[in-house]
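> Give me a 3D structure for the following:
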Amino acid sequence: MRHLVTRFARPALLAGLGLLALRLVLWPFWDGLDPSLRLLVATAIMLVLLIALFGAGFAPAGTRHRNLVTWLSVAAMIGVIPVFDHDFEDLEYQRTWLAPPAAVSSQTLQDTAAGVPQSDGPIVLNRQRDGHYYIEAEINGARVPFLVDTGASGIALTLSDAGRIGIRTHRLDFSIPVSMASGEAMAAPVTIRSLDLRGHHFEEIPAVVMPGGEISLLGMSVLEQFSSLEIRENQLILQP
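As a prediction, the model looks like this:
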């Protein structure tokens, strides 16, 4: 067994280096493939490199090319780890954001696609001491606090909230100019797959991610889904 592992060390190293080079050269095309397939290839590269590394380690001292195979295997392994991490992150993103919500019925999906809130009762918010209204929404299993802003056209997530609900903030394209309290800034467009607001369920909500800001904003892209919005006796009432 030891002889076989040692014998296949160099072929395994060459196979690993070849697959890694092919993966890096074809990166723009591979990004369009299913993440699970890409992750499988990255795992295969790591396995053959491990065979090469252990094969060189089992070889007797003084064996020809032993040190060369060892160090090349280590260097290639360091290079493939970011590839594996990238593909694993894409797979997790696909499972989180692209799979249909398991807890939502088909009728609910039909209703929310039409923009129908999924609760019979109104949402009543009390005015806080700073004069604003706040509400928590559930996105991807995480509770996100929002400032209700009728002057905002849509949802604006802070960078920290976006990261908390699973958005890959390091890959966002901050290309949309927005006005903030500190001045002009650039925001990144995203789509919230599923949002629950006190029993009201919404699907495919366009939003932006702000580079700054202390709290996320809930704007009219969600508020206008309700039949009426009324302020009465220091309360904001959203009628379904």
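
> contacts and neighbour counts: CA atoms only from here.
Will do.

> Of all the helix elements in the chain, which one is longest?
helix 66-93 (DSSP state H).

> chain center to that helix: distance?
Centre-to-centre, helix 66-93 and its host chain are 22 Å apart (Cα atoms, centre = their mean, to the nearest Å).

> Which other helices and strands does that helix contact?
With contacts defined as 3 or more Cα pairs under 8 Å, 6 or more residues apart in numbering; DSSP states H and E, the packing partners of helix 66-93 are helix 9-25, helix 35-58.

> Could you also give me the structure for this next sequence, so I can compare it with the first?
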Amino acid sequence: MNKTHTRSPFAKPMMFLAWATLLLLLYLYFDDSLSNRFNPNQNLQFEGGAITLEQNRQGHYVVDGEINGKLVTLMLDTGATTTSIPAHLANRLQLEAGHPYPVSTANGTVTVYRTQVQSLKIGPLTLYNLDASLNPGQQDDTILLGMNALRHLELVQRGQTLTIRK
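Just a heads-up that it's a prediction; the model follows:
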């Protein structure tokens, strides 16, 4: 007896949909996992007037914050004199490029542009009227929070955590 199997016209599209769903779920899982490794402080802990940050895998303190009411990613950089903002974020953050001046960076000398941040917020802590620079050499979206901002905060590091108070 010869049996012939007929395939449903929906078999290939359903198989494609199943694989696409699996790939999407894997992407979302690993994207979130990598994001948490770079910035483990996406859910800030605020107790007694202080914020506690955890180091990321590279030993940096990275935290979400706001500049002029817009969500940004900040990396605390005690080696930076002034807060450095990637120039391509200027329009989104409502920042104007002012006078150009040269600065020495780990990658050599670069010309940056003075700007003024009206407000910078990390959790419940807010700083106002901070000088900053717009740096055309910074290609990613991470803002380097320099000593001109950090000097207004009390920083206490213990092990792999950093406590910040205003």
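
> sorry, back to before: so which bit of structure 2 is the longest helix of structure 1 matched to?
Aligned using TM-score structural alignment, helix 66-93 of structure 1 spans no residues in structure 2.

> Also stretch 195-204 of structure 1?
The counterpart of stretch 195-204 of structure 1 in structure 2, counting by TM-score structural alignment, spans residues 120-129.

> Same question for stretch 155-165 of structure 1.
So in structure 2, the equivalent range for stretch 155-165 of structure 1 is 83-93, judged by TM-score structural alignment.

> ends of the matching stretch, how far apart?
Taking Cα to Cα, to the nearest Å, the span from the opening residue of stretch 83-93 of structure 2 to its closing residue is 14 Å.

> ok, residues contacting that stretch?
Outside stretch 83-93 of structure 2, the residues within contact range by Cα atoms under 8 Å, 6 or more residues apart in numbering are 67-70, 96-97, 131-149.

> Now for structure 2: which helix has the highest residue count?
Across structure 2, the longest stretch assigned as helix under DSSP H is helix 11-38.

> and it, which stretch of structure 1?
Residues of structure 1 offer no counterpart to helix 11-38 of structure 2, counting by TM-score structural alignment.

> repeat for stretch 55-67 of structure 2
Under TM-score structural alignment, the alignment places stretch 55-67 of structure 2 onto residues 127-139 of structure 1.

> three-state assignment of the most centrally placed residue in structure 1?
Using Cα atoms, centre = their mean, the residue of structure 1 that lies closest to the mean C-alpha position is residue 167, 3.4 Å off. Local secondary structure at residue 167 of structure 1 is given as coil here, using DSSP: H, G, I helix; E, B strand; the rest coil.

> Please pick the buried ones from the contacts of stretch 83-93 of structure 2.
With burial judged by 16 or more other Cα atoms under 10 Å, the buried subset of these is 67-68, 97, 132-137, 142-147, 149.

> Show me where structure 2 has its strands.
Per DSSP state E, structure 2 has strands spanning 45-47, 50-54, 62-67, 70-76, 83-86, 100-105, 108-122, 125-135, 142-145, 154-158, 161-165. These are given in chain order.

> Quick check: the residue nearest to the centre of structure 1 vs residue 215 of structure 1, distance?
Counting by Cα to Cα, the gap from residue 167 of structure 1 to residue 215 of structure 1 is 16 Å.

> follow-up on the earlier one: gap between the match of stretch 195-204 of structure 1 and the chain center?
Centroid separation for stretch 120-129 of structure 2 versus its chain: 16 Å, with Cα atoms, centre = their mean.

> whereabouts in structure 2 does stretch 45-53 of structure 1 align?
Stretch 45-53 of structure 1 maps onto no residues of structure 2, going by TM-score structural alignment.

> ok, and what's touching that stretch?
Contacts of stretch 45-53 of structure 1 with the rest of the structure, by Cα under 8 Å, 6+ apart, involve 5-6, 8-13, 15-16, 19-20, 69-70, 73-74, 76-77, 80.

> which one of the buried ones among the contacts of stretch 83-93 of structure 2 is nearest residue 124 of structure 2?
The closest of those to residue 124 of structure 2 turns out to be residue 67 (Cα to Cα; 13.1 Å).

> How about the contacts made by that closest one?
Going by Cα under 8 Å, 6+ apart, residue 67 of structure 2 touches 93, 117, 118, 119, 120, 121.

> Could you rerun that using 7 Å?
Counting by Cα atoms under 7 Å, 6 or more residues apart in numbering, residue 67 of structure 2 makes contact with 93, 117, 119, 120, 121.

> The second one: neighbouring residues, count only.
If you count neighbours by other Cα atoms under 10 Å, residue 117 of structure 2 ends up with 19.

> Relative to residue 182 of structure 1, how far out is residue 231 of structure 1?
Applying Cα to Cα, one obtains 28 Å for the distance of residue 231 of structure 1 from residue 182 of structure 1.

> neighbour-wise, which of the two wins?
Under the neighbour definition other Cα under 10 Å, residue 231 of structure 1 and residue 182 were set side by side, and residue 231 has more, 13 against 8.

> looking at it, the more buried one is touching residue 238, isn't it?
No: under the criterion of Cα atoms under 7 Å, residue 231 of structure 1 makes no contact with residue 238, lying 9.0 Å away.
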